[in-house]
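Visitor: Need a 3D model of the following:
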Amino acid sequence: MADTVTPSGTTPGHFLASLDPLLREWLPRQRWFAGKGRPVTGFSLVADTAILPSRTLSASLDQRDTTGRLGLHHLLVRAHQPPMLGAAAHPGDIYQLLIGVREALPPRLAPALIGHVADGPLAGHTVYDALYDPRPAEVLLEALRTQARIGGLRFERDPRQEIRGGLVARMLTAEQSNSSVVYGDTFILKLLRRIVPGVNPDLEIPLALAREGCARVPAPTAWLRGYVNGDIGDISDVGDAYVLGVLQPFVRGATDGWELALRELAKGEDFTAEARALGRATAEVHTALARALPTVTLGHSRLRLLVDGMVERLESAVRAVPALGPYEPGLRSAFEALADLAADGRTWTAQRIHGDLHLGQCLRSPSGQWTLIDFEGEPARPLAERRMPQPAVRDIAGMLRSFDYAAHSVNPAAPDWATACRAAYCAGYAEVADRDPRTDPVLLRAYETDKAVYEVVYEARHRPDWLPVPLSAVRRLATSDPT
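Guide: Down below sits the predicted model:
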């Protein structure tokens, strides 16, 4: 059995202090780091759990390890940063880190390197992102299988579903706002990176859909929760919990909608049949969610609050991205037109939705079946907002914007392709939901505008080369008149 590396004779705070200079360099480079563009000024420890030293979990795995001493720490750390210009002070985002510790890093794990520790309890050791390493990743699956409890971590599962041991782990390296590990083409574990306390829709909604028997969303097999005792700023009650990860069946041989759309675009193939099928799948999920979770009626007062939020986001976006300025009056008119309808007595139904629907959140199996994944919602928005009932057209607007993104990703752009896909998607949706989103053009324009504004800010911060894509939509939406 291999030895384990643990920081001995020290406190968890000293452990974090020894990692601090390395994390300041490494964390902002990660795709899922939310505070890009602002320096990290320090870290505070939320929780530190040594996972691998648990002999009951690692015994079956240790005998296969020949790489020497290995440690695995689960950290929840708060990253402190100065606030964005004009924004209120913020206590800092909390991130989930799986830190592997080795005396030396094998070449196969070079992409996972965080750095070499110079001081403190781990001086002379190398630390790295342990999700790249099959052995620590397999320890997490074994913990879920056995419903382990380690420190403040609770590994929970659906007892009706079987989890086989011995499945080989591999980390997915595609760009994601979180991290995912696949186990033997049987399961996929999504580890949330930026976490908040409370009921996370990425677990809540798939569980609700599983109860409804909706086959369009893989039912959760197991999940990981974290519990923190004491006040850590925004978690005020002793024992507050938050979801850290969800294990679901892996759809073998599936292609995500974004990759499939780009492939068909490159070949000059028609995509309208797939877009129509995807519209039907979306409507099935919305219909099941309306049965499974409460709905509300949006009248004038509720709609006014919703419109005010859209306007506030627009004003904030204009401050952040001055290129939006010339289009602000036209974009604002899209929101005010919706408020005017509500003032005239129009009402809408709001329900739980996906919250961040686009082609990359959809999987097509080899049999042609579409499934929807990743119900976390837009991570930048507060959790309470992500769990609020919304008009289903918000998801639809997200998918329509995604077709536009795909069309602009090829050279030359293919706007006619996007137009045809948008129409087919809405038609497919209407086949199941008995209502075509295009019959409510004011509502659809408002939500598409809100999404495009969000995209402008996101691209300006993270992918400036993509900024022309949402700006082209902004020009269209600022001048269009859906009535």
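Visitor: When you work out contacts or count neighbours from here on, use the C-alpha atoms and nothing else.
Guide: OK.
Visitor: Count the residues that sit near R435.
Guide: Around R435 there are 14 other residues, counting by other Cα atoms under 10 Å.
Visitor: what sits against the nearest residue to it once chain neighbours are set aside?
Guide: Leaving out its chain neighbours, the residue that sits closest to R435 by Cα to Cα, 6 or more residues apart in numbering is Y429, at 7.6 Å. Residues counted as contacts of Y429 (Cα atoms under 8 Å, 6 or more residues apart in numbering) are R276, L278, G279, R280, A281, T282, A283, R435, D436, P437.
Visitor: same check, this time on Y327
Guide: V474, R475, A478.
Visitor: JSON lines for the residues you listed, including secondary structure?
Guide: Below are the contacts of Y327 laid out as JSON lines (DSSP: H, G, I helix; E, B strand; the rest coil):
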{"residue": "V474", "secondary structure": "helix"}
{"residue": "R475", "secondary structure": "helix"}
{"residue": "A478", "secondary structure": "helix"}
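Visitor: Sequence B follows; please return its structure for comparison with A:
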Amino acid sequence: MSDSSSPRTAPARLPLVDAPHSSALLRSLTGLLARWLPRQRWFAGKGRPLSGLTLVSATELLPSGTGGQTPGLLHLLIRARQSPAPGSDAPPAGDCYQLLLGVRPALPPALAPALVGRPTEGPLRGQAVYEALHDPRLADLLLERLRIPGSLGTLHFGRAQGGRIPSGLPARLLNGEQSNSSVVYGEMFILKLFRRVSPGMNPDLELPLALAETDCDRVPAPAAWFEATWPGTMTEPLTLGVLAPFLVGSTDGWQLALQSLARRTDFTASAHALGRATAEVHTALAAALPTSTLGRPQLEQAAAGMTERLAEAASAVPALRPYRTGLNRAYEALGDYARRGGTCRVQRLHGDLHLGQVLCVPDERGGGSRWSVIDFEGEPARPLTDRRRPGPPVRDIAGMLRSFDYAARQDRAEGSWVESWSRANRAAYCRGYAEASGADPADQRELLRAYETDKAVYEVLYEARHRPAWLHVPMAAVRRLAASPD
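Guide: You can find the predicted model right below:
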């Protein structure tokens, strides 16, 4: 699976927004974007005022036609600087965002909700500027760019060899995503556009490309992608988007788990199969990419980091404070494991594995269904360098175990059935993982318990800040993990 560097048809050289016009363009858009950006669900800096915008790059993918017959498509990378939190001495922070803006003299009624605004000056004066992904014509143009590898200004379009991407597939923008945007093309492909970007290959492109070179078929292989590069100024490109097969008829694991809970049905066969799928992905990643081993210094450092995160979370969430002693026992046990000579293999991981990141897909080969794993981006709030760092497989396993618990806690019914459902599926998942990998997660009890505890502490802090009504979910796990050593 590699980039086709010699396209059969050379891409048209569309005009770029040159340097003199770039400054005028930014001036004309600054006020509009300063109001529009913070309202987008994928904007990461909510709650902190914007202190400035910088235009990183601007490329015309399609110039607007005369007389308004053809909409224009403008690709922007904008760095948004934000004031630090009150009382902080830190310098203003800045994130780089990818924007795709359509340009028309007048918007059709169907596109009115996508309006960003009308500049009163500059090269787009008087034009309607809007979110381009809502416009099927412009979304179709983006697919056409991905069909033919090549470069346009700072943008580079790559494509996997051997695959077929038909033209003219109808575009449908998905709703509900938080940190990215996705467009489905003809129920055949899905394009994920990363909104907040930084230098380095995004794991959601890097890891599926690596897995495509192995025998693992649990992860859809990328069909095309595009990046931004600045020769001589950056060591690595920014991954902007990935086009992958759309898994028609699939249902995510979260919905299936909730259905099982609502109907009071057994889910352990699915959990067991999911454990096997996870192990197959881990095994393939370890074969495709470098691995290493953590010894005593690294494990003791990991335990110290977990202890520090617990202290910070308890400082912010009073409900956590009574359980600090019990939770710290898990981290102390990890330190003892390291001092006894224990080690831990680390490798590339999914990084944010839970029931919403796996799809149950109809299996055309033998009937029934099978699990596929998607969304290798990792936790978007973490720096890209952290998300690309190898880690112990138990970190992914702990994330899935916590997800079973989260699903069970959505069922407000009292009694032991819900608790039994969670325990049974957690155990079945680990059994499936052990059968496929030859390594039982329970054999590394100190590691698994420490990472599950660390994950629960993270969840408490997240829910307290963003979804207080969900705080009871991780707090139930906190009480369990703090009370028992097993």
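Visitor: coming back round to it: mind giving me JSON lines with the contacts of Y327 of structure 1 and columns for distance to S18 of structure 1?
Guide: Listed next are those as JSON lines, based on distance: Cα to Cα, whole Å:
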{"residue": "V474", "distance to S18 of structure 1": "47"}
{"residue": "R475", "distance to S18 of structure 1": "50"}
{"residue": "A478", "distance to S18 of structure 1": "51"}
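Visitor: What is the equivalent residue in structure 2 for W348 of structure 1?
Guide: Using TM-score structural alignment, the equivalent of W348 of structure 1 in structure 2 is C344.
Visitor: okay, now the closest residue to its match other than its chain neighbours: neighbour count?
Guide: Leaving aside its sequence neighbours, C344 of structure 2 sits nearest to L294 (Cα to Cα, 6+ apart; 5.1 Å). Counted with other Cα under 10 Å, the neighbours of L294 of structure 2 add up to 17.
Visitor: So what does L294 of structure 2 match up with in structure 1?
Guide: Using TM-score structural alignment, L294 of structure 2 lines up with L298 in structure 1.
Visitor: now W421 of structure 2
Guide: For W421 of structure 2, the residue aligned by TM-score structural alignment is W417.
Visitor: Equivalent analysis for K192 of structure 2, please.
Guide: Checking TM-score structural alignment: K192 of structure 2 goes with K190.
Visitor: And that match, how close does it get to T221 of structure 1?
Guide: Applying Cα to Cα, to the nearest Å, the value for K190 of structure 1 to T221 of structure 1 is 12 Å.
Visitor: Give the intersection of the neighbour lists for these two.
Guide: Common neighbours of K190 of structure 1 and T221 (Cα under 8 Å, 6+ apart) are V246, L247.
Visitor: All the helices of structure 2, residue numbers only.
Guide: 19-36, 136-147, 203-212, 253-263, 268-288, 296-316, 324-339, 384-387, 393-409, 416-437, 445-466, 472-483 (DSSP state H).
Visitor: Average offset of the last one relative to structure 1?
Guide: This points to helix 472-483 of structure 2. Taken over the aligned residues, the distance from helix 472-483 of structure 2 to structure 1 averages 2.4 Å (mean Cα distance after the TM-score superposition for structure 1).
Visitor: how far out from the middle of the chain is that helix?
Guide: 26 Å (Cα atoms, centre = their mean, to the nearest Å).
Visitor: report the angle between the axes of it and helix 324-339?
Guide: 60 degrees (axes from the mean of the first three to the mean of the last three Cα atoms, to 10 degrees).
Visitor: In structure 1, what range does helix 472-483 of structure 2 match?
Guide: Using TM-score structural alignment, helix 472-483 of structure 2 pairs with 468-479 in structure 1.
Visitor: Not counting sequence-adjacent ones, nearest residue to the most centrally placed residue in structure 2?
Guide: Nearest to the geometric centre of structure 2 sits E377, at 3.8 Å (Cα atoms, centre = their mean). Nearest residue to E377 of structure 2, sequence neighbours excluded (Cα to Cα, 6+ apart): D204, at 4.5 Å.
Visitor: Same check on L45 of structure 1?
Guide: V77 is the one closest to L45 of structure 1 (Cα to Cα, 6+ apart), at 4.8 Å.
Visitor: Same question for V199 of structure 1.
Guide: Nearest one to V199 of structure 1, counting by Cα to Cα, 6+ apart, is Y242 at 6.7 Å.
Visitor: Give me the neighbour count for that neighbour.
Guide: Neighbours of Y242 of structure 1 (other Cα under 10 Å): 18.
Visitor: what about stretch 53-62 of structure 2, how far off from structure 1?
Guide: So stretch 53-62 of structure 2 averages 1.3 Å relative to structure 1 (mean Cα distance after the TM-score superposition for structure 1).
Visitor: can you tell me how far the residue nearest to R435 of structure 1 sits from A88 of structure 1?
Guide: Counting by Cα to Cα, the gap from Y429 of structure 1 to A88 of structure 1 is 41 Å.
Visitor: One more: R302 of structure 1?
Guide: Counting by Cα to Cα, the gap from R302 of structure 1 to A88 of structure 1 is 26 Å.
Visitor: The two: who's more crowded?
Guide: Taking other Cα under 10 Å, R302 of structure 1 and A88 do not tie; R302 has more neighbours (15 against 8).
Visitor: any idea how far that one is from L338 of structure 1?
Guide: From R302 of structure 1 to L338 of structure 1 the distance is 12 Å (Cα to Cα).
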